[in-house]
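S.K.: Here is the input, now give the coordinates:
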Amino acid sequence: MRGWLLIGLSSVSLFVQAAEPLGRVDLSVGLYRIDAEVAETPGRRAQGLMGRERLLPHEGMVFVFPELRTHCMWMRNTPLPLSVAFIDDSGRIINIAQMQPHSEDNHCAARPARYALEMNQGWFAEKRVAPGTKLVGLERLPPPR
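M.R.: Prediction:
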């Protein structure tokens, strides 16, 4: 009986962790506000926007990486077409890549990055946001875990 109770409690604990809502942060690029979900843990970074069928025009997801390196992104199980901006430690966009739904093609930072910001495909081009542009609000992100 005692073993069953421990297993039951462990299962409940895992369920609560899996159901934990993603944190959010307000970022901005020039005059444009971004409501970004935060992916700062290995599990959240691995899940990303998988399974999402839509994002509002001002919504995105920011990935916080524990190490500065040339990170790559892909679109496994992600039905949305997305654009990803790779961002350095100072908050400047390094490069922007276009990602197609359900593709396992790698899209990588052109040089070491600390962050990646995924938005609806075309968002950066529509707003005329290009490499070298600085994002504001990254200092409010939680540290990577």
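
S.K.: C-alpha from now on. contacts and neighbour counts both.
M.R.: Fine.

S.K.: Output the contacting helices and strands for the longest strand along the chain.
M.R.: What stands out as the longest strand in the chain, according to DSSP state E, is strand 59-69. Here strand 59-69 touches strand 32-39, strand 113-120, going by 3 or more C-alpha pairs under 8 Å, 6 or more residues apart in numbering; DSSP states H and E.

S.K.: Please repeat the previous calculation with a cut-off of 10 Å.
M.R.: strand 24-29, strand 32-39, helix 42-47, strand 82-87, strand 113-120 (3 or more C-alpha pairs under 10 Å, 6 or more residues apart in numbering; DSSP states H and E).

S.K.: Please identify the most buried of these.
M.R.: strand 82-87 (a mean of 26; mean count of other C-alpha atoms under 10 Å).

S.K.: and of the helices and strands packed on strand 59-69, who's closest to Gly8?
M.R.: helix 42-47 (22.3 Å; C-alpha to C-alpha).

S.K.: residues in contact with the closest one?
M.R.: 18, 22, 37-39, 41, 48, 61-66, 73, 76-78, 144-145 (C-alpha atoms under 10 Å, 6 or more residues apart in numbering).

S.K.: Proceed likewise with the subsequent sequence, for comparison:
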Amino acid sequence: MEAVERLGLWSQARYSFEHVRGQPHTQTTNVVNNAEAKIAIVFQEPQQMMTSLSRKWAAWLATGALTLCTSITANAQDAAQPPLPTVTLGASFINIKAEVASRPREHQIGLMFRTNMGNNDGMIFVFEQQSKQCFWMKNTLIPLQVAFVDDDGTIVNLDEMKPQTTEPHCSSKPVRYVLEMNTGWFTKHAIKPGMKLTGAPFGTPR
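M.R.: I've put the predicted structure just below:
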């Protein structure tokens, strides 16, 4: 007998026992006898039934879990992350409205899939420790100029990054801060390595 049929009989027997209270004696006896017969059939081959059920449920759960994980990963990789909290930075006499990416997942997504950014908007990546930071442009749709920034706000080096490329763009020394702006932004405003950014991340007012 198939495992599904056995489960059906077991459910019927359980229903019979649960509804036997309050019935006349003769009817109660009939119900119990009927239920016992069904239970006897169910447990003729309990080990085989449970093995079959266990395998079917395990396969079903594994398939469901894999589908769910694949769906979550695909959704995370195919969409821009929501706007992050912002901080005001200063570059010369210009104010920058920078979203703050401070967590590993925020670092990973960055500006991926964004289709535009305000003239003086950007994203600043904040890392826990100084290290050589390298960025690429996979799944990034807008061209960017990146500044690698020291703890005191000093720009260490700049680089231009083209959309949808996997070429690494790295800091020339270990840093904790990386600021991404629209392409040519630093060049347009004559901001060069050695100049300082101001604002809360660097411990200077803006």
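
S.K.: equivalent range in structure 2 for the longest strand of structure 1?
M.R.: Aligned by TM-score structural alignment, strand 59-69 of structure 1 falls on residues 121-131 of structure 2.

S.K.: what's the average distance of that stretch to structure 1?
M.R.: In this overlay with structure 1, the average offset of stretch 121-131 of structure 2 from its partner residues is 0.5 Å by mean C-alpha distance after the TM-score superposition for structure 1.

S.K.: buried sites along that stretch?
M.R.: Across stretch 121-131 of structure 2, burial judged by 16 or more other C-alpha atoms under 10 Å covers 121-127.

S.K.: just how off-centre is stretch 124-139 of structure 2 within its chain?
M.R.: Taking C-alpha atoms, centre = their mean, to the nearest Å, one finds stretch 124-139 of structure 2 lying 18 Å from the centre of the chain it belongs to.

S.K.: re earlier: could you dump the helices and strands packed on strand 59-69 of structure 1 into JSON lines with distance to Ser10 of structure 1 added?
M.R.: Formatted as JSON lines, those follow (distance: least, C-alpha to C-alpha, whole Å):
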{"stretch": "strand 24-29", "distance to Ser10 of structure 1": "28"}
{"stretch": "strand 32-39", "distance to Ser10 of structure 1": "24"}
{"stretch": "helix 42-47", "distance to Ser10 of structure 1": "18"}
{"stretch": "strand 82-87", "distance to Ser10 of structure 1": "36"}
{"stretch": "strand 113-120", "distance to Ser10 of structure 1": "33"}
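
S.K.: returning to that earlier point: after the longest strand of structure 1, which helix or strand is next? Please name it.
M.R.: strand 72-73 (DSSP states H and E).

S.K.: Which strand or helix spans the alignment partner in structure 1 of Ile155 of structure 2?
M.R.: Counting by TM-score structural alignment, Ile155 of structure 2 corresponds to Ile93 in structure 1. Using DSSP H and E, Ile93 of structure 1 falls within strand 93-99.

S.K.: show me what contacts Ala101 of structure 2?
M.R.: Contacts of Ala101 of structure 2 (C-alpha under 10 Å, 6+ apart): 83-86, 107-111, 123-127, 178.

S.K.: list the buried ones in the longest helix anywhere in structure 1?
M.R.: Ranked by residue count and defined by DSSP state H, the top helix of structure 1 is helix 2-19. Within helix 2-19 of structure 1, no residue is scored as buried using 16+ other C-alpha under 10 Å.
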